[in-house]
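K.L.:
Attaching a predicted model along with its sequence, questions to come.
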Amino acid sequence: MASYLYAFTLNTAEQPDLFYSEDEKLRLESVLEELERRQAPVDDNGFFDGEGFGQIERVRLGNTEAICAFCVTSSSLGYYNEAKIRDNSFTTEKRQHKYYTKSTIFLTENSEFIVMFDNSMEERAKSGVKKQIELLGFDMETFYIEDQLIRNIQIEGFPWHAATFNKIVKHGDSTRRVSFAIDPANSEDPSLVQQHYSDHGEMSHIKFDLPFNPDEPPHSITVTLYSDKNRIIINENEFQNTQKFYDFVVYLLNKLRELK
């Protein structure tokens, strides 16, 4: 199962007087208490009846203390004219149809905010999730996936399978975007597409293998990055259990920040 991740940094470093912050660390207990006060309401049938949070708990991500919770947000299916009877006469009324969806969020002691969706349909709620966290009093900065980060992954020598060049400007060439795949096991023959467009476009996507946990499987994990929406995709099925998956998420984000 693919997981869609988005990473942010909270503004606690710029606001040391924020009551959630202490000694340059996020006060997780204070944040947890506030999340519990904002739990999403549930109706008698178990369906959500409003936005908020649920299943809030303290966890460890690698060596990092964190809060894990579900964030419930409202999404709209659009407005429709529905038939109804009023005063024994047929009429129509414009009504909005909406539904509630969930995402998994992490708030770490290092002021990292991570949002995780189970599929591309759920990730439409990203702006609503950010709004829920901002209502707590936080601002946040997006972790951007940019051309230089993708090139640094290649320079670092991680095995990579596929990539995309975007915004190509090359005299005499009408190509504006090109996606291509390579055989990572073939280290002798360079990618002709990479050579042809490297100086003429921005890299906007890469699929690569990141070494992880050499003592036991999985020894490396396939990660896909997109500059579009700053999306990170990992296959959760590559891990033996949920805890290893969570540990890798923090390890990955730390590695990507180093490569920036």
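P.N.:
Perfect, I can see it now. Predicted model, so just to flag it, every value in this text is computed and none were measured.

K.L.:
C-alpha only now, for contacts and for neighbours.
P.N.:
Will do.

K.L.:
for I114, helix, strand, or coil?
P.N.:
strand (DSSP: H, G, I helix; E, B strand; the rest coil).

K.L.:
Run through the neighbouring helices and strands of whichever helix or strand R257 is part of.
P.N.:
Assigned by DSSP states H and E, R257 belongs to helix 242-259. When contacts are defined as 3 or more CA pairs under 8 Å, 6 or more residues apart in numbering; DSSP states H and E, helix 242-259 sits against strand 52-61, helix 147-156.

K.L.:
As CSV, the ones you listed with mean neighbour count and distance to V223 would be great.
P.N.:
CSV is the format used below for these (neighbours: other CA atoms under 10 Å; distance: least, CA to CA, whole Å):
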stretch, mean neighbour count, distance to V223
strand 52-61, 18, 18
helix 147-156, 16, 11
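
K.L.:
let's bring in a second model and compare:
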Amino acid sequence: MSSLFLYTLNTLEQSDMFLCDANGNLDMEKVMASMVEREAPIEENGAITGEGFFDIKLNEINGIKVIECFAAAQSSLGYFHEAKWHDNQVVTQKVQHKYYSKSHLVISKDSHVYIKFDWAAEEDSRSKVKTLIESIGFEATSYKVHDKFLRAVQSKFKWTAAKIDRIERAGDSTKRISYEIDPSDDQFTSQVDSDYRAHGKMSYVSFELPFTKPSKGDQTLITVKLYGGGAVKIVIDEREISDLKDFKVFQVYLLNCLNEIRDSL
């Protein structure tokens, strides 16, 4: 499963910065130059030995200029006690085992940031990747998703699963509940959803978003898992959209869909 996190740079608040043009849009060449100064060190054998950006490219997605790259962030497997033979005796040392994980970044001219992780374990580096982005000279604000927003998503699209927290219902000790439905069943509604949706806060919804893949030109349904309660986390099954070019177009399309919902609230 791929996970996607969305951020917005505060360029509109700092339109006079040297990294922006007069309209508050990013000056892509200057931003790229700043990112090159923060490139991750890579050895000849391909080993990454420090945090930073790499494979930085100027690209275009759906007519929008973007900077596309990878970010390397240091992670740890934890501390282990390693035994060594030194001066004819056994010596035990507490050693931290480190490695560098990667994330795929897209930064658009209109100040949107998309951070994609291919594995759940890579998400642990999200705060470090955010700090790395902010080192360019901006503040990055995460896309916020709360109860009202998730309910609007549930109403607009064909949904398949949901989770409700902080349930307060007279005569019922249930505090949270997760449930799935059969989206192909048009005859019956979810009794659980009917019973509990008005008595708690929705924190998760899974829905099917129609999308036309550029690589094939055919429309398909992409299952989107939207986790709220604050900063949004989006999970997408790679088997449904395995082509990276399709995914990059999809993430821009998805953000536009989410913004339409947010603007309507």
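P.N.:
Cool, got the structure. Just so we're clear, the structure is a prediction, and the values are computed from it rather than from any experiment.

K.L.:
Now the TM-score, please.
P.N.:
The TM-score (TM-score structural alignment, normalised by the length of the first structure) is 0.92; 258 aligned residues with a CA RMSD of 1.9 Å.

K.L.:
sorry, back to before: quick one: the helix holding R257 of the first structure aligns where in the second structure?
P.N.:
Aligned using TM-score structural alignment, helix 242-259 of the first structure spans residues 244-261 in the second structure.

K.L.:
Could you find the closest non-adjacent residue to the equivalent of Q96 of the first structure over in the second structure?
P.N.:
Taking TM-score structural alignment, Q96 of the first structure has Q96 as its aligned residue in the second structure. Once flanking residues are discounted, Q96 of the second structure sits nearest to Y79: 4.3 Å by CA to CA, 6 or more residues apart in numbering.

K.L.:
post-alignment, the helix or strand hosting the match of Q96 of the first structure versus the first structure, mean distance?
P.N.:
Assigned by DSSP H and E, Q96 of the second structure belongs to strand 89-108. For strand 89-108 of the second structure, the mean deviation from the first structure after alignment is 1.4 Å (mean CA distance after the TM-score superposition for the first structure).

K.L.:
which residues of the second structure fall in helices?
P.N.:
28-36, 126-134, 147-156, 191-196, 244-264 (DSSP state H).

K.L.:
Reformat these as a markdown table; add distance to V113 of the second structure.
P.N.:
Compiled in a markdown table, those are given as follows (distance: least, CA to CA, whole Å):
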| stretch | distance to V113 of the second structure |
| --- | --- |
| helix 28-36 | 13 |
| helix 126-134 | 9 |
| helix 147-156 | 20 |
| helix 191-196 | 34 |
| helix 244-264 | 10 |
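
K.L.:
nearest to A71 of the second structure, of the ones you listed?
P.N.:
helix 126-134 (6.7 Å; CA to CA).

K.L.:
so which of the helices of the second structure gets nearest G229 of the second structure?
P.N.:
helix 147-156 (7.1 Å).

K.L.:
Give me the contacts around the closest one.
P.N.:
The contact list for helix 147-156 of the second structure (CA atoms under 8 Å, 6 or more residues apart in numbering) reads 201-205, 207, 226, 228-229, 261-262, 265.

K.L.:
switch to 7 Å and redo it
P.N.:
Defining contact as CA atoms under 7 Å, 6 or more residues apart in numbering, one finds that helix 147-156 of the second structure is touched by 201-203, 205, 261-262.

K.L.:
ok so, going back, how much does the helix holding R257 of the first structure deviate in direction from strand 52-61?
P.N.:
80 degrees (axes from the mean of the first three to the mean of the last three CA atoms, to 10 degrees).

K.L.:
residues in contact with helix 242-259 of the first structure?
P.N.:
Under the contact criterion CA under 7 Å, 6+ apart, helix 242-259 of the first structure has outside partners 61-62, 149, 152-153, 236, 239.

K.L.:
got it, and stretch 161-170 of the first structure?
P.N.:
So stretch 161-170 of the first structure is contacted by 175-184, 200-208 (CA under 7 Å, 6+ apart).

K.L.:
what comes up buried for it?
P.N.:
161-166, 168-169 (16 or more other CA atoms under 10 Å).

K.L.:
quick check: that stretch aligns to which part of the second structure?
P.N.:
Going by TM-score structural alignment: stretch 161-170 of the first structure matches residues 160-169.

K.L.:
related to what we said a few turns ago, now the contacts of helix 147-156 of the second structure: which count as buried?
P.N.:
Of the contacts of helix 147-156 of the second structure, these count as buried by 16+ other CA under 10 Å: 201-203, 205, 262.
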